[in-house]
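S.K.: Fold the following for me, if possible:
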Amino acid sequence: MPIENATAPGGAPVTLYLLHALGASAASFGRLADGLDGRVRVEGIDLPGFGTLADAHDSSLGTSVDHVVDHLARHARGRWMLGGHSMGGKIAALVASRVLRGEAPLAGLAGMVLMAPSPPRPEPMDDERRERMLSWVADGPMSMQDAETFLAQNTAEPLDDAAHAHAVADLQRTSPAAWRAWLETGSRIDASAEVGTLDLPVLVLAGTDDADLGAAAQPGLLASVYPRARFVSLADTGHLIPLERTAGAAAAIAAFVADEVLVGPVVPDDWAALIAGDRVDARVRGILNRRAVPDDRGYAPEVLDVAQLTVLREVADLVVPQDGPAIDIAARVDAQLARGEGDGWRNADLPPDPDAYRAGLDTLASVWPTDPVEREAVLRAGIEGKTDAAGPFDPERLKAWLEDVRNDLVRQWLAHPASMARIGYDGFATGGNPIRGYVELRLGRREDWEPVGVGGSVATGDAA
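M.R.: Purely as a prediction, here's the structure:
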């Protein structure tokens, strides 16, 4: 019986939480939300000092990050994405790093969408331009004339009347203190060490006519931060992407979500809430959050070659068959080998794991059929030591290696938070401060804090 994957409640579209640019607001994403309606749910978040929070007293970078984390902790459920435009891109990177380290009480981050983002390192900006922008709020809120100048400098073509009026209104209600805080401090902070490398699906949109943060600059600014980034260049576009190229941005986001975010199983809401809760240590939460990140559809093997990984994926389909969006457990095993990780032991008749996998897969490939129906018999023969395969391993060593392979594949499946939910395992939720455990360990006994799904069962293919 195949393994069933958890699905999002009601099949609702994934939510993208977006952080706006300097001088903008959550409402600047309104048109984008309309363009993605039914495919991706878009929710903008006002940052301190802007939009509905223009009266906020503290608009520092750290306070803004805390504000976003708090908002997401109250609203983000299921599988969701985080994104940012310009200034919001740097804040989004800091929030995402906290989520993937487990330091934020959140679970479910599946990808990021960045529009002309400010990088984690100091933003490239000409000093003269910075001083000129600071002069616009020297005597109070920005004037209409200076707002018009800002828009002219940041767009490739004039905005339509409605978008123009909205952008001017946002600029004029921006807190002068928040404007200065970003230009004088926030944009200059080097947060590279704190952000580190964020290994998750990322879409980066940038305009060809954006001077500092445009399409030509973004790969150099972000490639080391986001190794899985998809860079999309928008022609005849300046810095104000959500207002200048709404349709193009919406199309790119929809394609990205379909290709790279809606991959693999969804962790049910009650289990995500448990992972995000105070019973789970930050380090454990971070491990689970990273395991739940969608697999890389373009994964390039590090230890195996492409042919060997293909055979391993086909073996995985027999050992751990999955219905619906599947975990790429074969790729996860290759990554495990590349990291030098394992279960702590190996058969004395086998070489080290990387060599054993290459030799075992090459041996299996000598008899591996193209017909999926015939593969189970071939795999079973190898498991029983009755194979006709010819290669680096004789039948006995192939048999021993296949025992390790099945163990690794099942372990990788079980390590995913959605799999833990499927079988009802919540042993990770025994931490916190003070440490909490179980009141009574007894068959059929469920604690009040445990999700209702505890005690589920799973059946895998016979070959396992």
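
S.K.: rest of the way, CA atoms for contacts and neighbours
M.R.: OK.

S.K.: Tell me where the stretch 101-250 of the chain has strands.
M.R.: Ranges of strands in the stretch 101-250 of the chain, per DSSP state E, counting those that start in this stretch, are 109-115, 202-207, 229-234.

S.K.: For residue 412, which of these is the nearest?
M.R.: Between residue 412 and those, the tightest spacing by C-alpha to C-alpha is seen for strand 109-115, at 18.5 Å.

S.K.: show me the contacts for residue 249.
M.R.: 32, 205, 241-242 (C-alpha atoms under 8 Å, 6 or more residues apart in numbering).

S.K.: one more time with 7 Å, if that's ok
M.R.: By C-alpha atoms under 7 Å, 6 or more residues apart in numbering, the contact list for residue 249 is empty.

S.K.: got JSON lines for the strands of the stretch 101-250 of the chain, with mean neighbour count and distance to residue 176 too?
M.R.: Conversion of the strands of the stretch 101-250 of the chain to JSON lines gives the following (neighbours: other C-alpha atoms under 10 Å; distance: least, C-alpha to C-alpha, whole Å):
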{"stretch": "strand 109-115", "mean neighbour count": "27", "distance to residue 176": "24"}
{"stretch": "strand 202-207", "mean neighbour count": "26", "distance to residue 176": "27"}
{"stretch": "strand 229-234", "mean neighbour count": "18", "distance to residue 176": "31"}
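
S.K.: can you list these in TSV and add distance to residue 339?
M.R.: Shown next, in TSV, are these (distance: least, C-alpha to C-alpha, whole Å):
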stretch	distance to residue 339
strand 109-115	23
strand 202-207	23
strand 229-234	22
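
S.K.: can you map out the helices along the stretch 1-150 of the chain?
M.R.: Along the stretch 1-150 of the chain, counting by DSSP state H, counting those that start in this stretch, helices occupy 30-35, 61-75, 87-101, 127-135, 144-154.

S.K.: one more to line up against the first:
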Amino acid sequence: MTDDPVLFCLHFLGGSARTWRRLAEHLGPAARCVALDLPGFGDEAGQPGGGVAAMADHVASRIRAEAPRGPWLIAGNSMGAKVALALARRHEDGDPDLAGLAGLVLLAGSPPAPEPMDEARRQAMIAWIDADPETRRREAEAFVAANVAAPLNPEDHARTVEDVLRANPAAWKAWLTGGACEDWRGRVGTLATPALVVSGAEDGDLGPEAQAALTLPHLARHRHAVAIGAGHLLPLERPRALAGLIRDFVAAPPETAEAPTLPPAFAALMGSERVNTRLRRALRERMREPEGPFCLSPGARATLSACLDRVLPQAGPGRIDLARRIDARLASGTGDGWRYAALPPDAEAYARALHTLDAAARAAHGRPFAALPGAEQDALLGRATSGDLPAVPDGLAPALMTCWFEELRGEAVRTWLAHPAGLAAIGFTGIGAGGDDADALPGYRLTGLNEGEDWESPVRHVPMTAGDAR
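M.R.: Prediction:
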């Protein structure tokens, strides 16, 4: 982004434009904050509120009136993030009033899917908003305290409680019974707008696991940061840290999510005369991220990604996006030439198997598969291996889940090893078996177990104790 952008800020349920005051102070000249009151809250408390589309209309009209020059962004905390996602979809669909949107900042965001919330807690929040003043103040104090990991400073706490108390009860209930429950997954789809997603490590409902499962699959270009020791009200809990993250995001929006890079030694071998031109071209083509078409829904892609993280863990940043590559392969209709005869065609088998796995997770734990801890995911995958998962409508039969999961494991390894970064990770040197002039560059002279050529030594950083990675 070339110019200092405008950052339009949308608050959480019960918040107001005042929620963003400290973040604006810390951002300084890096971005001009324009904090807005959503209908029914803050200075707009005279309005009855409404659903996500109505709130998006309200924000769009304010943005149009502001007429920002150059790039602008939308930041949304919790409820505000779902409205921001709806606006991003309108922008990508060509709404002229939203031209210039350059990024999303989603803080503990309510996802496109219906928001995960305990129903008893939802009903309690609906009940006390209409109670007598003493009860309302007591519950507002408890609401703010429950949504932060550590107490706010007294000034911020008092201001936030007052914001909750001046909320229009009709708007409060409209969100809890309407907007939070709306399913925008199909409408939002997958957004190309760059996004910074920040979750609080201590956030009970919308923490890192929920964001990974419910929000990130809708964002093609994202960066996800976790605020350690923070809860749900991130603009109040971590204004200084958020300002730093936003400045970095404005300076360098993510192009893709965690694109893998090659170690220098492997990159040098790949570019050397020991690798023939045709092979080098093929390896470089394999490094390109597939651009589509794809066939899995965002939710199914998230489940697939979570499965692959358990089947073939990849440490650190720059991981190969196996789920994206498998999804593109499924959409292309290509394959390795065989499948279990009992399984339907690959794309259908994957969609139905991932639906089965996610349904089993929700039945056993009340959460999607991608939001579960690793141990619970492993237990469900173990049941898939043994054919012990329950049958679900439109899913795969338990016995077929065993076949599918065997296929998935093989495809995960093949896809990982097809990428040069996977070959580099195991110290594979076979690409250097001879350049364009094979007679002048014999591949290997030393063929004993664990013997290495001089030119191999920088690449073969993985000790080989049994077998050989050639």
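
S.K.: on that earlier part again, single out the most deeply packed of the helices of the stretch 1-150 of structure 1.
M.R.: Ranked by mean neighbour count, the helices of the stretch 1-150 of structure 1 are led by helix 87-101 with a mean of 25 (mean count of other C-alpha atoms under 10 Å).

S.K.: residues in contact with it?
M.R.: Applying C-alpha under 7 Å, 6+ apart, the set of residues contacting helix 87-101 of structure 1 is 19-22, 65, 69, 82-84, 104, 106, 114, 117-120, 195, 198, 283, 286, 289-290.

S.K.: Distance-wise, check the aligned residue in structure 1 for residue 129 of structure 2 relative to residue 22 of structure 1.
M.R.: Using TM-score structural alignment, the partner of residue 129 of structure 2 in structure 1 is residue 137. Distance, residue 137 of structure 1 to residue 22 of structure 1, by C-alpha to C-alpha, to the nearest Å: 13 Å.

S.K.: so what's the residue positioned nearest the centre of structure 2 closest to, chain neighbours aside?
M.R.: Central residue of structure 2 (C-alpha atoms, centre = their mean): residue 216, 1.9 Å from the mean position. Computed as C-alpha to C-alpha, 6 or more residues apart in numbering, the closest residue to residue 216 of structure 2 that is not its neighbour in sequence is residue 222, at 7.3 Å.

S.K.: shouldn't residue 120 of structure 1 be in contact with residue 194?
M.R.: No. Using C-alpha atoms under 7 Å as the test, residue 120 of structure 1 is too far from residue 194 to be in contact (8.7 Å).

S.K.: between the two, which one's more packed in?
M.R.: Taking neighbours as other C-alpha atoms under 10 Å, residue 120 of structure 1 and residue 194 compare with residue 120 leading, 25 against 12.

S.K.: In structure 2, what sits opposite the more buried one in the alignment?
M.R.: In structure 2, residue 120 of structure 1 lines up with residue 112, judged by TM-score structural alignment.

S.K.: ok, now residue 228 of structure 1?
M.R.: Checking TM-score structural alignment: residue 228 of structure 1 goes with residue 221.

S.K.: and if you look at residue 13 of structure 1?
M.R.: Checking TM-score structural alignment: residue 13 of structure 1 goes with residue 4.

S.K.: Can you report how many residues neighbour its match?
M.R.: The number of residues packed near residue 4 of structure 2 is 17, by other C-alpha under 10 Å.

S.K.: how many neighbours does residue 403 of structure 1 have?
M.R.: Residue 403 of structure 1: 15 surrounding residues under other C-alpha under 10 Å.

S.K.: which element is it on?
M.R.: Element membership of residue 403 of structure 1, judged by DSSP states H and E, is helix 395-415.

S.K.: How many residues are close by the closest residue in space to residue 166 of structure 1 that isn't next to it in sequence?
M.R.: Counting by C-alpha to C-alpha, 6+ apart, residue 28 is the residue found nearest to residue 166 of structure 1 once chain neighbours are left out, at 7.8 Å. Other residues within reach of residue 28 of structure 1 by the criterion other C-alpha under 10 Å amount to 25.

S.K.: picking up where we left off before, count the residues that sit near the match of residue 129 of structure 2.
M.R.: Using other C-alpha under 10 Å, residue 137 of structure 1 has 19 other residues around it.

S.K.: Pull up the distance across stretch 164-180 of structure 2, start to finish.
M.R.: One end of stretch 164-180 of structure 2 to the other measures 17 Å (C-alpha to C-alpha).

S.K.: and residue 157 of structure 1, what pairs with it in structure 2?
M.R.: With TM-score structural alignment as the criterion, the equivalent of residue 157 of structure 1 in structure 2 is residue 150.

S.K.: What of residue 272 of structure 1?
M.R.: Using TM-score structural alignment, residue 272 of structure 1 lacks an equivalent in structure 2.

S.K.: Residue 272 of structure 1 contacts residue 107, doesn't it?
M.R.: Yes. If you go by C-alpha under 7 Å, residue 272 of structure 1 and residue 107 touch, sitting 5.6 Å apart.

S.K.: Between those two, which has more neighbouring residues?
M.R.: Neighbours were counted for residue 272 of structure 1 and for residue 107 using other C-alpha under 10 Å; residue 107 has more, 31 against 24.

S.K.: Please pull up the equivalent of the more buried one in structure 2.
M.R.: Counting by TM-score structural alignment, residue 107 of structure 1 corresponds to residue 99 in structure 2.

S.K.: Next, the contact list for residue 131 of structure 2, please.
M.R.: Applying C-alpha under 7 Å, 6+ apart to residue 131 of structure 2 gives no contacts.

S.K.: Residue 230 of structure 2 now?
M.R.: For residue 230 of structure 2, the contacting residues are 148-149, 200-202, 237, by C-alpha under 7 Å, 6+ apart.
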